[in-house]
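Student: got a structure for you, letters missing:
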């Protein structure tokens, strides 16, 4: 009996067509998501910040709820309200301080506008007189007032974002008590819902720990830069300390910008190359010790992210959301690392995102639930 030969060519063409269609759909989906991320950036940045602040206060709420006033225990509702009031007060205070320092920097920059080009151009005197003159002419052609107006208009949006973040956090607190019920209804399986809840708790714990360590290191670095600026008699010592504190939340690039900024201010104010070099060197040593030695030592292996992955995340979210995206890049990367660690098909991405190729294991999944940032048992009654 004769048999028809298998139609391998047709099946191969069909499989290739399916792969092309899948690839095209993925590209279209990525383009649509990217478009939505850019167009709704203000709301999404505020929402992402609110979620991070909400997760950051989860341990605070549990800590307050465990406290006792005599024989009485603080109700969870009262603890949530207290945490909400603390968040609102802290955000409004930080916003007012930041806007005041931005205003100080802008006003001072206007007073430096005339002598700054000459001071900066003098840094390139070693290239020759012609090069120094060309750089001086280029700097003088820059309209500083336009840039300052743009910076002032962006700074005014900080207050609006703060109010929106407070509203988002308030609604998240209102939904907090129903989260486990919603998660169970969404997943449908109790065991799977508990596993998803543990993954979420792991994300919250690791992001909180990252922010806690980063805040402490950034505060110490900012204080040391303030002392350094004061020692050299710089007019913007307070502003430089606060700006250094804020910039250090941007991985890698923030510390470089902060170091270059204090050196530039020192050169414009003092005008002596030797002093500028001394300020630059001391600030560089401070940033290196705090950022490259103390910071990784405190972070521990659980948060040892790939340096190349951090740069990619920084570049992507910086391009999509600008400077706020740079601040959020590492928390987003931590979230992706934890999620990819517990999804079998995505675990290779977790290996790439981790520094030593050792992402979180299933055994580590239970650890964040046992203790909070205050070192106390989160399950204790």
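Tutor: Perfect, I can see it now. All figures in this text were calculated on a predicted structure; none of them were measured in a lab.
Student: every contact and neighbour count from this point should use C-alpha atoms.
Tutor: OK.
Student: quick one: the helices in the stretch 201-350 of the chain?
Tutor: 237-247, 253-270, 273-288, 295-299, 307-341, 347-353 (DSSP state H, counting those that start in this stretch).
Student: residue 116: which of these is closest?
Tutor: helix 253-270 (5.7 Å; CA to CA).
Student: just want the angle from the closest one to helix 237-247.
Tutor: Here helix 253-270 points in a direction 160 degrees away from that of helix 237-247 (axes from the mean of the first three to the mean of the last three CA atoms, to 10 degrees).
Student: buried residues in helix 253-270, which are they?
Tutor: 254-269 (16 or more other CA atoms under 10 Å).
Student: show me where the chain has its strands.
Tutor: Secondary structure of the chain by DSSP state E: the strands cover 68-69, 72-73.
Student: out of those strands, which comes closest to residue 280?
Tutor: Among those, the nearest to residue 280 by CA to CA is strand 68-69 (50.5 Å).
Student: just put the strands of the chain in a markdown table and tack on distance to residue 189.
Tutor: Formatted as a markdown table, the strands of the chain follow (distance: least, CA to CA, whole Å):
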| stretch | distance to residue 189 |
| --- | --- |
| strand 68-69 | 36 |
| strand 72-73 | 33 |
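Student: got another, please set it beside the one above:
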């Protein structure tokens, strides 16, 4: 690669990053609309061509069933979060005072006369203010929900004509087969990722609720929903899913038994699921380097916040498959992969 071409690529990458950050307000609703459309379409395909059983629904009925199920799930999740966020924020000062008492007791045990305050430990960030910020962010997501639904609806309309327009653009040459093969590969890998992640997230969330409810943790249903979403965030999500309920249990009860139960039992479930079960089921289908996943998490989290953290793996998978199709970018795809094995270019 010549110096001129390298400089051109650097300019393109810098301009793209700037547009992604500057256009965040316009791009995020559209991206979320794509996610919603894709999940409904994948669920409708599962009803239309089931892997198990012989009940096959016609496409219109499969689509209606998928919309009803997805809408019902979003309503249940939204209602659960909405009913608990206000209560969590109201209880936050009590948890903060309890946590300060625990810090003071721990400081006396180690011989520290003046224990640091929570504000000093967390750079003067109040727990109540933090939870209020989270609630505000959730409210902003709800405020753009209408736009997201509209985008998803128009994507379904566009889906009907997309293949025909793609054929017109690419003509009758082999480019059409090549592009369609790449799109099919992307679709397959993303669906495998979503199916496995969603199944394991639901199982982990149900087990988390069982553990927390058995010891009497406050807002167990709310934290179970949070555990479900945390599971989609690579690495960091698994840590948050363990730490957040465990810390709440620690500040809620006067003894360590509930804390140890939640930490050890649920921590073991989370670690085994994320580090043993998921890799065994996922296998080599995605073949992403763990370092690349972490870097992608940081980059997309910086660009698009929490939404970027959720989408970092699918975006990286798409990038790897596309980069593998061109000789000039195949070395980059090799670096993104876990073992250097990447899809062969489509001819």
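Tutor: That came through fine. Since this is a predicted model, take the numbers as computed values, not measurements.
Student: so can I have a markdown table of the helices of the stretch 201-350 of structure 1 showing distance to residue 41 of structure 1?
Tutor: Below are the helices of the stretch 201-350 of structure 1 laid out as a markdown table (distance: least, CA to CA, whole Å):
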| stretch | distance to residue 41 of structure 1 |
| --- | --- |
| helix 237-247 | 21 |
| helix 253-270 | 22 |
| helix 273-288 | 31 |
| helix 295-299 | 30 |
| helix 307-341 | 6 |
| helix 347-353 | 25 |
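Student: need the winner for burial among these.
Tutor: Neighbour counts (mean count of other CA atoms under 10 Å) averaged over each of those peak at helix 237-247, with a mean of 23.
Student: relative to helix 307-341, how tilted is that helix?
Tutor: Going by the same axes, to 10 degrees, helix 237-247 of structure 1 makes 50 degrees with helix 307-341.
Student: check the offset of helix 237-247 of structure 1 from the chain's centre.
Tutor: 17 Å (CA atoms, centre = their mean, to the nearest Å).
Student: just give me the closest of the buried residues of helix 253-270 of structure 1 to residue 167 of structure 1.
Tutor: Using CA to CA, residue 254 comes nearest to residue 167 of structure 1 of these, at 29.0 Å.
Student: now residue 320 of structure 1. Nearest residue, chain neighbours left out?
Tutor: Spatially, and ignoring its direct neighbours in sequence, residue 320 of structure 1 is nearest to residue 38 (5.8 Å; CA to CA, 6 or more residues apart in numbering).
Student: what's the burial count for that neighbour?
Tutor: 14 (other CA atoms under 10 Å).
Student: mind listing the helices for the stretch 1-150 of structure 1?
Tutor: Using DSSP H, counting those that start in this stretch, helices in the stretch 1-150 of structure 1 cover 8-39, 41-56, 58-65, 76-112, 116-122, 129-140, 144-175.
Student: residue 230 of structure 1 is nearest to which of those helices?
Tutor: For residue 230 of structure 1, the closest of those is helix 76-112, at 16.2 Å, according to CA to CA.
Student: same for that closest one, what does it pack against?
Tutor: If you count contacts as 3 or more CA pairs under 8 Å, 6 or more residues apart in numbering; DSSP states H and E, helix 76-112 of structure 1 packs onto helix 58-65, helix 144-175, helix 237-247.
Student: most tightly packed of these?
Tutor: helix 237-247 (a mean of 23).
Student: next, the angle from it to helix 273-288.
Tutor: Using the same axes, to 10 degrees: helix 237-247 of structure 1 against helix 273-288 is 40 degrees.
Student: quick check: angle from helix 237-247 of structure 1 to helix 76-112?
Tutor: Going by the same axes, to 10 degrees, helix 237-247 of structure 1 makes 130 degrees with helix 76-112.
Student: in structure 2, which residues correspond to helix 237-247 of structure 1?
Tutor: Matched against structure 2 by TM-score structural alignment, helix 237-247 of structure 1 falls on residues 220-230.
Student: ok, now stretch 312-325 of structure 1?
Tutor: Using TM-score structural alignment, stretch 312-325 of structure 1 pairs with 295-308 in structure 2.
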